[in-house]
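Chemist: Starting from these lines, generate the structure:
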Amino acid sequence: MPLTIAICDDNENQIKEMRRLLAEWSADKPFALDIDEYISAESFLFSYPDKPCDLILLDIEMDRLNGMELAKRLRSNGDMLPIVFITGYSDYIAEGYDVEALHYLLKPVAKEKLFAVLDKYVEKRSVKADELIFETANGATHISADRITYIEAFGRKTAVHLSDDRIIDCMVSISRFSAMRLNGFVSPHRSYIVNLRFVRSIGKTEIALDNGTIIPLSRRLYKDVNEKFIQFYTKG
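Modeler: Modelled structure (predicted):
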């Protein structure tokens, strides 16, 4: 599964250095790394809706909209994009707890510290998924849970939506899937089960997935789902 990391910094030399470090870090990794570069917080916000990323290396000290303000804007929209702040000062660390920052790295960035943060993130992201076997009209089908974006109920059957946009009609009820307690999944509504790996943001009444799909969210379940979302990306 490819990994996309965004670098947002108003210093082109810093962007160049971070790109070099990322290339070194990913050289022996078993996945492709895509790097997106942004010279300002504004340019990131403009592109982000159509060009999502998995993690952002975010400079704090930028002209106009700074990195902390960008982070607060994302969080106010319910977006829990993992953020690693890059800063020349330690003054912002306390404020970073308010936006659930994944980590802080002080300039000049030590590659060992950057690599450790990224390795920990990838380890959490790559936890072995549950392997599922379920019945379809054409017989038994095997699939890894990490390929499922969400599951939707249709009476006593379900539609299993996959990350490659395929849909598998399953002869199993959604309550059966709920009973499996799949790692990294939440039930935001009685008719849906959602994979947190593919969630972009959570609002009061809906969940937005990376591919643009909108899933309804029961108001009574908002607090629990939102807490699980935050924990999924921020807890060690």
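Chemist: can we go C-alpha only for contacts and neighbour counts from here?
Modeler: Fine.
Chemist: Now do the helices for the chain: every range, in order, please.
Modeler: Using DSSP state H, the helices of the chain run over 12-26, 41-47, 67-76, 93-96, 111-125, 174-180, 222-234.
Chemist: Give me the buried positions along the third one.
Modeler: Taking 16 or more other C-alpha atoms under 10 Å as the neighbour-count basis, helix 67-76 is seen to contain the buried residues 67-68, 70-72, 74-75.
Chemist: I'd like these as a markdown table, with distance to residue 214 appended.
Modeler: Formatted as a markdown table, the buried residues of helix 67-76 follow (distance: C-alpha to C-alpha, whole Å):
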| residue | distance to residue 214 |
| --- | --- |
| 67 | 28 |
| 68 | 28 |
| 70 | 23 |
| 71 | 23 |
| 72 | 23 |
| 74 | 18 |
| 75 | 18 |
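Chemist: Second input sequence below; structure requested for side-by-side comparison:
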Amino acid sequence: MYHIAICDDEKDFVAEMKVLIQNYTKETGTEFRISVFEDGKYLIENYDKSIDLIFLDIQMKDMDGLKTAEYIRKIDETVGIFFLTSLVQYALEGYQYQAVNYLVKPIKYNRLKTELNRWLEKYHKKIPSIVVSNDKGSFKIALNTLHYAETSKRNLLLHTDTEEILCYRKMKDLEQELLPFDFFRCHTGYLVNLAFVKSVEKLEIELNSGEKIYVSKPKKKEFMEALAGYWGKML
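Modeler: Below is the predicted model of the structure:
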């Protein structure tokens, strides 16, 4: 299921968009969760990093779509943005915020279908990511930046390229989610990204960053097989 946000201050248009998206779901089987925001300020104040795609009206009263997109790009570089407008010249300004495209109102179903098809195809070629949360908010983490996760009391501490993020998840659940992406639970307290493993000596794993974590004795054989398989794919 994909999470779509519609940010527009015209209630009738929002209702029409919902119907068009529901028709797309009926035709293709692709499911969406839809969140509605009546203006850019409300979207920013309640931004959810689980959002995959935003339909963003350029002309809104309190905060226009371009200013909204500028702020969103500071906190989320990967979310897709379709600008909505009645005037094409405004839409062209939106490309500086890496917009997927612009849609001119009123929107016809065939145009929406074409654009959603293109977006979904592109979406699945993107680097996969996960969304985690803590008391400070939600965080979208690209998996190619996640070195490893470790247990921290009853929570998890995620080690990325640039920071450590505490999240309220169970190791078992995260392990299942990351299983298809070359992550391996080498120890009760560690889940490691095989892409960052530099070497293994006895029960100690050295990462490219110089950090060292542990592999448990019962897990070592299976871990070494997984690592050999991953390195083999990279040759």
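Chemist: returning to what we had before: of all the helices of structure 1, which lies closest to residue 141 of structure 1?
Modeler: Taking C-alpha to C-alpha, helix 174-180 is the member of those nearest to residue 141 of structure 1, at 14.6 Å.
Chemist: which residues does the closest residue to residue 10 of structure 2 other than its chain neighbours contact?
Modeler: Distances taken as C-alpha to C-alpha, 6 or more residues apart in numbering place residue 38 nearest to residue 10 of structure 2, at 7.8 Å, with adjacent residues excluded. Going by C-alpha atoms under 8 Å, 6 or more residues apart in numbering, residue 38 of structure 2 touches 7-10.
Chemist: Same check on residue 196 of structure 2?
Modeler: 147, 207-209.
Chemist: Report the separation between it and residue 225 of structure 2.
Modeler: 16 Å (C-alpha to C-alpha, to the nearest Å).
Chemist: what's the counterpart of residue 37 of structure 2 in structure 1?
Modeler: Alignment note (TM-score structural alignment): residue 37 of structure 2 maps to residue 38 of structure 1.
Chemist: Help me confirm that that match comes into contact with residue 44.
Modeler: Yes. If you go by C-alpha atoms under 8 Å, residue 38 of structure 1 and residue 44 touch, sitting 5.8 Å apart.
Chemist: Overlap in contacts, these two.
Modeler: The contact lists of residue 38 of structure 1 and residue 44 share residue 8, where a contact means C-alpha under 8 Å, 6+ apart.
Chemist: For residue 131 of structure 1, which non-adjacent residue is closest in space?
Modeler: residue 144 (4.6 Å).
Chemist: what's the neighbour count on that neighbour?
Modeler: Neighbour count for residue 144 of structure 1, taken as other C-alpha atoms under 10 Å: 13.
Chemist: what does stretch 64-72 of structure 1 correspond to over in structure 2?
Modeler: So stretch 64-72 of structure 1 is aligned with residues 62-70, judged by TM-score structural alignment.
Chemist: Pull the residues that contact the matching stretch.
Modeler: 39-41, 44, 56-59, 83, 93-94, 97.
Chemist: give me that answer again for 10 Å
Modeler: 7-9, 38-44, 54-60, 71-72, 76, 81, 83-85, 90-91, 93-99 (C-alpha atoms under 10 Å, 6 or more residues apart in numbering).
Chemist: wouldn't residue 84 of structure 1 be in contact with residue 102 here?
Modeler: Yes. Applying C-alpha atoms under 10 Å, one finds residue 84 of structure 1 in contact with residue 102, separated by 5.4 Å.
Chemist: Identify the contacts common to the two.
Modeler: 55-56, 96, 117.
Chemist: from those residues, which is closest to residue 140 of structure 1?
Modeler: Using C-alpha to C-alpha, these come closest to residue 140 of structure 1 at residue 55, 36.2 Å.
Chemist: What separation is there between the closest one and residue 186 of structure 1?
Modeler: From residue 55 of structure 1 to residue 186 of structure 1 the distance is 21 Å (C-alpha to C-alpha).
Chemist: Then residue 148 of structure 1?
Modeler: From residue 148 of structure 1 to residue 186 of structure 1 the distance is 12 Å (C-alpha to C-alpha).
Chemist: and what of residue 146 of structure 1?
Modeler: From residue 146 of structure 1 to residue 186 of structure 1 the distance is 13 Å (C-alpha to C-alpha).
Chemist: just residue 90 of structure 1 next, same as before
Modeler: Taken as C-alpha to C-alpha, the span from residue 90 of structure 1 to residue 186 of structure 1 is 36 Å.
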